[in-house]
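[1] fold the following, please.
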Amino acid sequence: MIITNLPAEFEEAKEVLGAIQQAGFEAYFVGGSVRDTILGLKIHDVDIATSAYPAEVKKIFKKTIDTGIEHGTVTVLDHNRAYEITTFRTESTYQDFRRPDHVKFVRSLREDLKRRDLTINALAMKPDGEIIDLFDGLNDLKEGNIRAVGVAEERFHEDALRMMRAVRFASQLDFTIEKNTLDAIKHNAHLLQNVAVERIHVEWAKLLLGTNPKTGLENFLATTLYYYCPLFKDKEEVFRKILRLRGSVQLSSEASAWTLICYLSSLTSTAVKKMLRAWKSSNELVDSVVIATEIVSLIERRKLDTWSYYKGGLHCIKFANEVASILGFGINHTTLEENYAALPIKNKHELKINGGVLISQLKIKPGPQLGKILEKIEYKVVMGEIENQPTALLKAVSSWIEAE
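    Predicted coordinates:
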C-alpha cells in the first residue's frame, strides 16, 4: 500500500528522514500518525524510528535534546519543529509489568515493530508513502480489529497499560477487540494495579471521549479492568446505567464524562473530590466537576436559578447541561445562553465597588464584617436587588450598617 497524498506534517518531516538516510541509516515514520493517516483521521505528533543509534543521530543534526536517550529517543529540532527520533530496539523482561529491565538497540525494523502493542500501531511508512506492514495491521484496520502483536499475554506482561490502550482504541475507533486479545486482557486484568494512576488516567479519559465510548465501557467491564482502577470496584452498575442510555453517548470533555459518572453515582461534593483526587486529577478538573455535578441535580429538579447560573459559570453550566441532555432532562441551549447573558455581572470583579472603597469612604475596618458585606453586595447585585452603581451600592451598605 502506498499513500499518495501525505499530510503536511509528513511532508515537513521528510527532510529529517532524508538526512538520516543520507548518513547511511534506515528511517521510517511509525506509530499512531501512520495509523490515523490510513484511516483518514487528523494526525498529531509525527514519530520517527531509525536504525541509527542515539549517538549517531546526534552527529547528524545540529540541534538535539536527550529526551529519553537511555531508551533510544532523541528529539531533533528542525525549522522550529521538534521530532522524536527513536532507535530500533528490543526489550528484556518486565519484572514490574511497566518498564523493561533493560533496552537493547538493534538495526532491525522487524525487531522494533514486533515489541509494539497492537498490530494497527505496528505499521511503518517510508518517505514516499509506502506502508510496511509486517504483522497484518492493514487488514486489522480494514476489518476493524484490535489485535495484539504476536502473543497477547506477552505484550500485556511487558506493559500492563497496553490492556487499557486496547479498550481505549476500541472506543476511539469503534473497533472490536479480537477474541485472543480480549481473553488475554481478562486473564491479566489484575496486572493493571502495577501501573501508575497517571498513566491509566490518560487512557481512561481517551476512552470516555472516543467515537463510541459504550464499546470501550463494555470491554472495560467484560475484562474486569474497572476493578483495578481507583475507587471503581463498586461502580459496575453506574457503568451499566451508561450502557443502557439510549443512543450514543458523545461527550465533549473529560469534565463532562466525570460529571456523568459522579452524578449517576449520587456522589456528594466531598465524594466527588475524593474520587477525582484518587485519579490524580488537576485542581481545575476537580473544582469543575464538583460544581457541574451539583448543577445537573439543579437542572433535573428545575431549580437552576439566577444565583446558580452565576456561581456555576457558563463553562460548567454548558457541560452540566450536556450531561443533563444525555440523561433526558437538559435545557434548551439557546435558553441557557440567554439566561447567562442576562446576568447583571459575570464575576465579582465587575462590581462597581470593592473593599478599598468601603474602607476609605464608610470607614469599615478590614476583617470578617467587610467580607460579609462584600458577599452580600455580590448576591444582591446578581439577583437584581441593587443596581451595580457606586452610589446605589454605598447607599445600600450604609443602610445595612445603620440597621445593625
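
[2] every contact and neighbour count from this point should use C-alpha atoms.
    Fine.

[3] skipping adjacent residues, who's closest to the spatially most central residue of the chain in space?
    The geometric centre of the chain, computed from its C-alpha atoms, lies nearest to Ala205 (CA atoms, centre = their mean), at 4.3 Å. In space, and not counting its chain neighbours, Ala205 is closest to Glu254: 6.0 Å by CA to CA, 6 or more residues apart in numbering.

[4] sorry, back to before: correct me, but the residue nearest to the centre of the chain touches Ser256?
    No: with contact defined as CA atoms under 8 Å, Ala205 does not reach Ser256; the gap is 10.6 Å.

[5] about what we covered before: ok, and for the helix or strand hosting the residue nearest to the centre of the chain, which residues are buried?
    Element membership for Ala205 (DSSP states H and E) is helix 197-208. The neighbour-count check on helix 197-208 (16 or more other CA atoms under 10 Å) flags Val197, Ile200, His201, Glu203, Trp204, Ala205, Lys206, Leu207, Leu208 as buried.

[6] let's see this one next, to set against the first:
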Amino acid sequence: MRDAVISIIKRFRDRGYECYLIGGSVRDLILGNEIYDYDFATDALPEHIRRLFRKTIPTGIKHGTVSVLVDDHQFEITTYRSDGVYLDGRHPASVSYSAELRVDVERRDFTINGLAYDPLSGDVMDYVGGLRDIEDKIIRTIGDPVLRFMEDGLRPVRACRFAAKLNFAIDEDTFRAIPNTLDIVRKVSKERVRDELIKILESKKPSVGIEYLRTSGLLELFLPELAECHAISQNKYHIYDIYYHSIYSCDAAPKEDPMIRLAALLHDIGKVPTKQPGDDGDYTFYNHEVIGAKIAKKIMKRLKFSNEQIDAVNILILNHMFHYTDEWTDGAVRRFIRKVGLENIDNLFTLRMADRKGNGARKGLPAPIEHLKKRIERVIEQENAFSVRDLNINGYIIMDEFGLKQGPLIGKILNELLELVLDNPVLNERNVLIGRAREILERRKAENGD
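    Okay, the predicted model is just below:
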C-alpha cells in the first residue's frame, strides 16, 4: 500500500498541488501501530482531484472529500477547508475551501489527529502540539474543547475510544468539557454510538474507555443499565462491585471477538434487579442470567446491533451460569450442547474464563469444567445428534409414513425422537425412529381418546 500512497502524493506534486497524509494514519505511523486507512489533505479542489485520477467516488463531495481507487485500494482525499456552523451536532452546514494546510488542521478534533506527514521528505507538520501530546500520551482537543464538542457530538465518545485504544489519558480541560456538551451527544445516531462502542471493545483495554464514558456522564446516555451497576456490591465470592467486575471481565475476553467482549461486559447486568439478601445475610442474584439476557437484548436492539449479533450475545449471557458436576450423564452433556448450540460452546467457555478472571481472585477454568470440555469433545467425535436436523429422519418421512399433514404435530414428534436419541444415540436409525414415531402417535391418540 505504501507504493500507492507515494504515487498519489507524487501525482499531486507533479501537477503543482500540495498533498499530505493526515489524521489517524500519521498518528499510528509515529506510534508504530498498524495502519488500516490512509487519508490525504490537499489544496486541490474536488473537481481537480477527480480529473487527476481515473477511478474516483464522490464520497463526501459536499464537504470536499473524494475517494480515489489506486491499486485496488480506496483512499479518501479532502480539500483543505474550514467549517461553517454545525446545526445537527455532527456535520458542518457549509465548508469553505482554503489554500492553507494550517486552516484545515485547526478545524479537526484532537491534536494527535492534527498531524500532517510528507512521505517524500519525511517531514511532519505539527501546528497544534500533536507530537508533544503523543509523547505525553494525552488526548486533547484542538482549540476550545467545548466548541469542538458542540460542533460534533460524537467527538466526546471518540475521545474515550482513543483513550482505550492508545492507553492515553484525556486532558483535564478536554474531559471537563464533556459533561457540558451532553445535549449535543444526544443528537448522535445510535448506529454511530454502536460503532464507537465496538471499537472500544476491540481495543487492548476497553475498561479504560468505558470508565471515561461513565465518569463523564456518557455511559448514562447510552448504557444506563451498566452505569447503574456502579457501587452495587456483590457477595463474598467477588472482590469488585458489579460494574468493575463487568468491565474487568470485558478486558479479560479476547479483543479479536467484540461480541464475546460485549457478552462479558453485560453478563451480570441482571444482578441489579435480582439482588436480594440471603438467609445467611449475604446477597443472592437468582435468575440474574435470565433477566440479564433480556436486558442485554433490549440494549442491543436500542443500539441497532444486528439480529445475529443479538442472538450470539444473548445465548452466552443466558447460559453463563451453567453448573456442571461429574454426575451429568452423557445424555445431559448432549442436552447441554443442544441448549447452547455446538457453534457457541467454545465462546461460552471463553466467557466463563473471562468472568473468573474479572473476579479478581480467580483465573482459568475450574477442574470440573475442564472435564466437561473433554466430555464434549468425546461426544462430538462420536458424531451424535444434537438437533432435529441431525436425526436420520425428517418431517416429510413422517408425513409420508403415517399419512399426516404438515403441522405442529410433526415438530412435536421430531422433538420427542430427539430426546430419545440424546439419551441413546444408537436409536438414530431411520427404521428405529419410524417405529418410535409410531409409538408416539399411538400414545398421543390414546391420550386424546381417538
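
[7] TM-score for the pair, please.
    Here the TM-score for the pair of chains, by TM-score structural alignment, normalised by the length of structure 1, is 0.89; 395 aligned residues with a CA RMSD of 2.6 Å.

[8] all helices for the stretch 151-300 of structure 2, in order.
    Along the stretch 151-300 of structure 2, the segments classed as helices by DSSP state H, counting those that start in this stretch run 155-166, 172-177, 182-185, 190-201, 206-216, 218-222, 224-227, 242-252, 258-266, 271-274, 288-302.

[9] tilt between the fourth one and helix 258-266?
    This points to helix 190-201 of structure 2. Counting by axes from the mean of the first three to the mean of the last three CA atoms, to 10 degrees, helix 190-201 of structure 2 points 90 degrees away from the direction of helix 258-266.

[10] can you tell me what part of structure 1 helix 190-201 of structure 2 aligns to?
    Alignment of helix 190-201 of structure 2 against structure 1: residues 197-208, by TM-score structural alignment.

[11] give me the mean deviation of that stretch from structure 2.
    Stretch 197-208 of structure 1 differs from its equivalent in structure 2 by a mean of 1.4 Å after superposition (mean CA distance after the TM-score superposition for structure 1).

[12] got a markdown table for the helices of the stretch 151-300 of structure 2, with distance to Asp3 of structure 2 too?
    Formatted as a markdown table, the helices of the stretch 151-300 of structure 2 follow (distance: least, CA to CA, whole Å):
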| stretch | distance to Asp3 of structure 2 |
| --- | --- |
| helix 155-166 | 27 |
| helix 172-177 | 37 |
| helix 182-185 | 39 |
| helix 190-201 | 28 |
| helix 206-216 | 34 |
| helix 218-222 | 41 |
| helix 224-227 | 46 |
| helix 242-252 | 37 |
| helix 258-266 | 32 |
| helix 271-274 | 54 |
| helix 288-302 | 41 |
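
[13] excluding residues flanking it in the chain, which one is nearest Glu88 of structure 2?
    Not quite, residue 88 of structure 2 is Asp, not Glu. Closest to Asp88 of structure 2 by CA to CA, 6+ apart is Lys187, at 7.2 Å.

[14] tell me how far the one you found lies from Phe222 of structure 2.
    Note on Lys187 of structure 2: its distance to Phe222 of structure 2, by CA to CA, to the nearest Å, is 12 Å.

[15] more crowded one of the two?
    A count of neighbours by other CA atoms under 10 Å puts Phe222 above the other of Lys187 of structure 2 and Phe222, at 20 against 14.

[16] which residue in structure 1 aligns with that one?
    Checking TM-score structural alignment: Phe222 of structure 2 goes with Cys229.

[17] my guess is its match contacts Leu191. True?
    No: Cys229 of structure 1 is beyond contact range of Leu191, at 10.9 Å (criterion: CA under 8 Å).

[18] now for Val296 of structure 1: which residues touch it?
    Each residue near Val296 of structure 1 by CA atoms under 8 Å, 6 or more residues apart in numbering is listed here: Tyr263, Ala320, Asn321, Val323, Ala324.

[19] can you check Leu298 of structure 1 too?
    By CA under 8 Å, 6+ apart, the contact set of Leu298 of structure 1 is Leu304.

[20] Ala324 of structure 1 versus that one, what's the distance?
    10 Å.
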